[in-house]
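1. A structural model of the following input is requested.
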Amino acid sequence: MMSTDHEGLEARLAQLEKRLRHIEDERDIARLIASYGPSVDAADAEGAAALWSADGTYDVEGWLMSGREDIAAMVGSDGHRRLVANGCCHFLGPAVVTVDGDDAVAGCVSLVVLRAADGYPERESGATAHDLPAPGYVVWRAAANHFRLRRIDDRWQIVARRSRLLGNPEAQQLLTAGVAGQAE
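-> A predicted model of the protein is given here:
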């Protein structure tokens, strides 16, 4: 009788460890995806590139970046640095994450918000401390994102990210596949 109780306890413990690992994987992936915005908005080219696997890809509206070097070059580019200097915010909404062993899929929407020119008329003044007029911000880009991720060297890395502007069938397909946990 004693060995049966011990075996049952061992099985329950193994199941609990498996469930905990799954939850930790989902959390780690959500954190990785959420860290993209702060990394690129800080113009941290190395930090942003480190989110990808060495041969990972990032496809934005047909612009294909391959490898960490391409991603770092995008973040370090003059165009991107101008966005940062002018006040941009890359916001990736909560991701729906599906983990299958050492592979995962995630889907989310994203916004790029830019600071508008001074005097943006639709923005109310007095919304910030010290009764200073609040700067105006506008949504510049709204997109669907589909991620494929893999655990490499015991950490999650982006293997492929596709991003398409909302309002077209391809964006809808990316979101549908991401929510369903399909690799596309």
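2. all contacts plus neighbour counts: C-alpha atoms, from now on.
-> Will do.
3. For Ile23, see how far away Glu17 is.
-> Glu17 is 10 Å from Ile23, where distance means C-alpha to C-alpha, to the nearest Å.
4. Same check on Val138?
-> 35 Å.
5. What helix or strand is the residue minimising distance to the centre of the chain located in?
-> When C-alpha atoms, centre = their mean is applied to the chain, the residue found nearest the centroid is Ile33 (2.7 Å). Mapping Ile33 onto the secondary structure by DSSP states H and E places it in helix 2-34.
6. Let's compare: structure for the following, please.
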Amino acid sequence: MSEIDELRATVETLMARVRALEDQVEIMQLVAQYGPAVDSGSGDAAAALWTEDGAFDAVPHLRMRGRDDIAAMVHGDGHQSLIRNGCGHVLTVPHIVVDGDRATGRSHALNIRWDADADRFWVARVSANTWRWVRTPQGWRIAERINANLDGAPEHRRQLAPPTSER
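-> I've put the predicted structure just below:
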């Protein structure tokens, strides 16, 4: 292999590694935008994180299909009551596996609420999340998020298990 061929191969390898890192960072930034969007009541901003036909299942409470459903949840009375009374949605950094223009992942989410009477915050919900992301012309978007309470149900715990290839 000539020096030029070696250099080309090195550049191609580096380009692939940089793209993989960029994909990981963009997906992490996408997930990081969710909590601030819903906690500020910005339903359209939250919905824009999903694909047009994206799915969001808040097991067992609510199944949302498409951006309109997600925005309606944020603008709805239940969610608005939560944020008026003091609430924060905190998502952990997801584990991400990118495969071309698709990616999957898993993470935790916490719903932290303010208790004015006790002058403290408390964790109201800890959940397991599984994610599917897709690359779109506008960048990475959420195709599906399943958010299930870690209430002891084995199927919810399994959402956090590493994919078979990682075990």
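7. Need the TM-score from the superposition.
-> Once superposed, chain against chain, the TM-score is 0.93 (TM-score structural alignment, normalised by the length of the second structure); 163 aligned residues with a C-alpha RMSD of 1.5 Å.
8. returning to that earlier point: for the residue mapped onto the residue nearest to the centre of the first structure from the second structure, list the residues it contacts.
-> Under the alignment (TM-score structural alignment), Ile33 of the first structure pairs with Val31 in the second structure. By C-alpha atoms under 8 Å, 6 or more residues apart in numbering, Val31 of the second structure lies in contact with Leu91, Val93, Pro94.
9. All the strands of the first structure, residue numbers only.
-> For the first structure, the strands defined by DSSP state E cover 52-60, 63-66, 88-92, 96-100, 103-115, 137-152, 155-165.
10. Out of the ones you listed, which is closest to Gln173 of the first structure?
-> strand 137-152 (9.0 Å; C-alpha to C-alpha).
11. Work out the gap between that closest one and the centre of the chain.
-> Taking the mean of its C-alpha atoms, strand 137-152 of the first structure sits 5 Å from the chain's own mean (C-alpha atoms, centre = their mean, to the nearest Å).
12. ditto for stretch 65-74 of the first structure
-> Mean-position distance between stretch 65-74 of the first structure and its chain equals 16 Å (C-alpha atoms, centre = their mean).
13. same deal with stretch 55-69 of the first structure?
-> 14 Å.
14. mind listing what's buried in it?
-> Across stretch 55-69 of the first structure, burial judged by 16 or more other C-alpha atoms under 10 Å covers Gly56, Thr57, Tyr58, Asp59, Met65, Ser66, Gly67, Arg68.
15. now the second one: how far from Asp28 of the first structure?
-> According to C-alpha to C-alpha, Thr57 of the first structure and Asp28 of the first structure sit 20 Å apart.
16. what's the answer for the fourth one, then?
-> Note on Asp59 of the first structure: its distance to Asp28 of the first structure, by C-alpha to C-alpha, is 23 Å.
17. same check, this time on the last one
-> Using C-alpha to C-alpha, we find Arg68 of the first structure at a distance of 20 Å from Asp28 of the first structure.
18. Fine by me, thanks again.
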